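Undergrad: only geometry, no sequence info:
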């Protein structure tokens, strides 16, 4: 970020113009905390939407790329780390409308990139979003109270650290990093004040969730600072699944399927199609009713129902348990993340056996 005494951002010297200006910085801290939470929430929701979308894996990055291309065509500032745009705001050479729009477009573009399978981080986007937020807020404050406030570049500078503090929950780190990137120590009081406020707002809204931990939490993984680690939270479901599964093929007749279910006696059977891809599940009770009602010449494909609980092999047992909820049939079908090929099945007994090891 800074090489020797060379700053990543060249900014004019900023000072606290008036003691009452701390009230304005308080407002920035509150906004930065909310925007930080919005950034985390946006990333979480976008990843969830792409994960559950019934689309081929290869199509998801295409959709993401086309969407980003459309945004960038009208607002190319959303691309890349955006240091040039941030520098322009810090030096007060930007338009208010552009700054305001970039807050939300950058949040959306970052979430879309990471969720669609693109490569990137969240550090630089957090700084970018914070600079735009601080710039827009400072513009309004300076327009209304010019005698009591610094230029909007000062608020952009503080906003960079504040949003990063809110998203990462690393307040002291945010303050130090901003010093390293700007080599500007003249605005330390409002900087520390705003970062602490933003951090506390984020804690109040999202508790211990950060932009770095949200994906781990979705997978049910424990963190190093947990007082106690639940074995269910750190064990991949592939470690407890039964891969020797009796399956029904969608092309089987009901009579053939009935023979299998009578022989095995399970409550639910995965149904597969070509190349072992999961088609759904078949329940013996429904199979028996169908044979009694319509005869045994029908096909299994006619009785296939969507699997109520599906997991991927790298997800944890705790993640699967959360999906079970009030589901009356708590069998978890494990499929490959990319081609939905059936890999195994996990029963409540398997999960209970794992849980008993911990005690």
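TA: Now that the structure is in, tell me what you want to look at. Please read these numbers as outputs of a predicted model, since none were measured by experiment.

Undergrad: for the rest of this, base every contact and every neighbour count on C-alpha atoms.
TA: Will do.

Undergrad: and the residue of the chain most remote from its centre, how far is that from residue 254?
TA: Within the chain, residue 295 marks the point farthest from the mean C-alpha position, 48.6 Å out by Cα atoms, centre = their mean. The gap separating residue 295 from residue 254 is 8 Å, by Cα to Cα, to the nearest Å.

Undergrad: coming back round to it: how about the residue farthest from the centre of the chain, what does it touch?
TA: Residue 295 sits next to no residue when contact means Cα atoms under 8 Å, 6 or more residues apart in numbering.

Undergrad: one more: residue 190?
TA: Residue 190 is in contact with 16, 22, 25, 158, counting by Cα under 8 Å, 6+ apart.

Undergrad: here comes the other one, which I'd like you to weigh against the first:
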């Protein structure tokens, strides 16, 4: 998630890891989570095989991520299904999976299916060379389904153990195949299970270093480190390309409007509130408006949707062109009131939240506008966020970011000896109002430079000789101590430093 190395980040991670390791070893002893044997590279011909395993692990990681989030989308788009019912539906799908489990050739279980729970027993089986190719591949795909049903429906769980499960079964299946084809030049099945486990984990999380260190901790042997790094890097690069740079963790953030680049949130829309960009004058329709009249309003205004207001002036719902078309296709008469077919399950925005959140809801729902309502009274319509408002919000965000970066640069340069930055506010009575900078240059001290001019509108410009100064401008200048007072007098007509 951090996506970068720095002293501060590395220090925190090392302290957390050391503390966790000490506590874990004190509580559980020195035995690793999985019983793994030390392996080595049997032949140089194995390196191409490990490269292919890296490709397969990357594809498996991509499949895992896409199926997981596709399942989540299916449940999220089931608007008529209450939120508290969705985990129950996911559990029912798991139960159906368990019923079908025994019907799959080669699969069987004593108490619960192997793909339920964390799956450490199955991982251990793969590391010790157990199972057949068909069994291992079946477990791989079933584990992806079981995890997706659980997490996609809103159930509790993680993706760490499932990614290890997927990688170990894939690696073991690959090991069985190459052991049959080239028994004299390939390592035991467990070696491929270990490498596959690390490669699939790295492909889904992009945590390449973590994957390599994790396997070393399991085996306490460096001899497998070269093929391990080869597979991990190939898997990570392939998955990063196919997932557009989003890991299984950062994809969750990006779908919520939080963009991560090099460990930092770079979505400028996070800094603009909905109330700053929303439209307050919104065309609405009453619940009593007929279907025929609504179609006329769509044609007259060229809008694609309207908020629907009840008799008390409260927000009732939203009606779109698609809603009207579906009502006609359903055979509703022209005098049908809007209340009969308006959408009641609304996606809304709040005035005090970032525009990035509103933009994310627009994208997920694929709609053109969001009603803005009060948090205290969700039925009180305050305005709307339209696609055109997004452009205005983006301009505001870019202006603010430029101002912040400009101010940060000034702060860094304040430490230069015997010099300082001045911020001079031009008032209506200042002598520089309406004057070109080239006409003021003769009176300004040589040891002073005008850096920027920020207009009252927020626009930041680089001053040139033909730049005309206006009332409301904020001038940033760089000057030495002696020239600062002189410059202030020339521009503002007084001897007070800015």
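TA: Received it, and whenever you're ready, just let me know what you need. Worth saying up front: this structure is predicted, and the values here are computed from it rather than measured.

Undergrad: that older thread, ok, the contacts of residue 190 of the first structure vs residue 330 of the first structure, which is closest?
TA: residue 158 (49.9 Å; Cα to Cα).

Undergrad: count of neighbours near the counterpart of that closest one in the second structure?
TA: When the second structure is aligned by TM-score structural alignment, residue 158 of the first structure is paired with residue 195. The tally of other residues near residue 195 of the second structure (other Cα atoms under 10 Å) stands at 31.

Undergrad: check which helix or strand residue 108 of the first structure maps to.
TA: helix 96-115 (DSSP states H and E).

Undergrad: also residue 172 of the first structure?
TA: In the assignment (DSSP H and E), residue 172 of the first structure maps to helix 171-182.

Undergrad: how far apart are that helix and its match in the second structure?
TA: Once fitted to the second structure, helix 171-182 of the first structure is off its aligned match by 1.7 Å on average (mean Cα distance after the TM-score superposition for the first structure).

Undergrad: I'd like the next helix or strand past that helix.
TA: Counting by DSSP H and E, the next helix or strand C-terminal to helix 171-182 of the first structure is helix 188-206.

Undergrad: tell me, that next one lands on which residues of the second structure?
TA: Going by TM-score structural alignment: helix 188-206 of the first structure matches residues 225-243.

Undergrad: name the residues of that stretch that come out as buried.
TA: 225, 227-240, 243 (16 or more other Cα atoms under 10 Å).

Undergrad: same deal with stretch 38-54 of the first structure?
TA: 38-44, 46-47, 50.

Undergrad: which elements pack onto the helix ranked longest in the second structure?
TA: Looking across the second structure with DSSP state H, the single longest helix is helix 46-76. Helix 46-76 of the second structure is packed against helix 133-152, helix 160-181, helix 189-205, helix 225-242, with contacts defined by 3 or more Cα pairs under 8 Å, 6 or more residues apart in numbering; DSSP states H and E.

Undergrad: hey, what's the angle from the following helix or strand past it to helix 133-152? Just curious.
TA: Scanning forward in sequence from helix 46-76 of the second structure by DSSP H and E, the next helix or strand is helix 86-101. Here helix 86-101 of the second structure runs at 170 degrees with respect to helix 133-152, directions being taken by axes from the mean of the first three to the mean of the last three Cα atoms, to 10 degrees.

Undergrad: quick check: buried residues in helix 86-101 of the second structure?
TA: Residues of helix 86-101 of the second structure classed as buried by neighbour count (16+ other Cα under 10 Å): 86-87, 89-91, 93-94, 97-98, 101.

Undergrad: next: stretch 7-22 of the first structure.
TA: 7-9, 11, 14-16, 21-22.

Undergrad: which stretches of the stretch 201-350 of the second structure form helices?
TA: Applying DSSP state H, counting those that start in this stretch to the stretch 201-350 of the second structure gives helices spanning 208-219, 225-242, 250-254, 274-277, 291-301, 321-329.

Undergrad: could I get the ones you listed as JSON lines with distance to residue 154 of the second structure?
TA: Below are those laid out as JSON lines (distance: least, Cα to Cα, whole Å):
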{"stretch": "helix 208-219", "distance to residue 154 of the second structure": "27"}
{"stretch": "helix 225-242", "distance to residue 154 of the second structure": "25"}
{"stretch": "helix 250-254", "distance to residue 154 of the second structure": "13"}
{"stretch": "helix 274-277", "distance to residue 154 of the second structure": "28"}
{"stretch": "helix 291-301", "distance to residue 154 of the second structure": "38"}
{"stretch": "helix 321-329", "distance to residue 154 of the second structure": "29"}
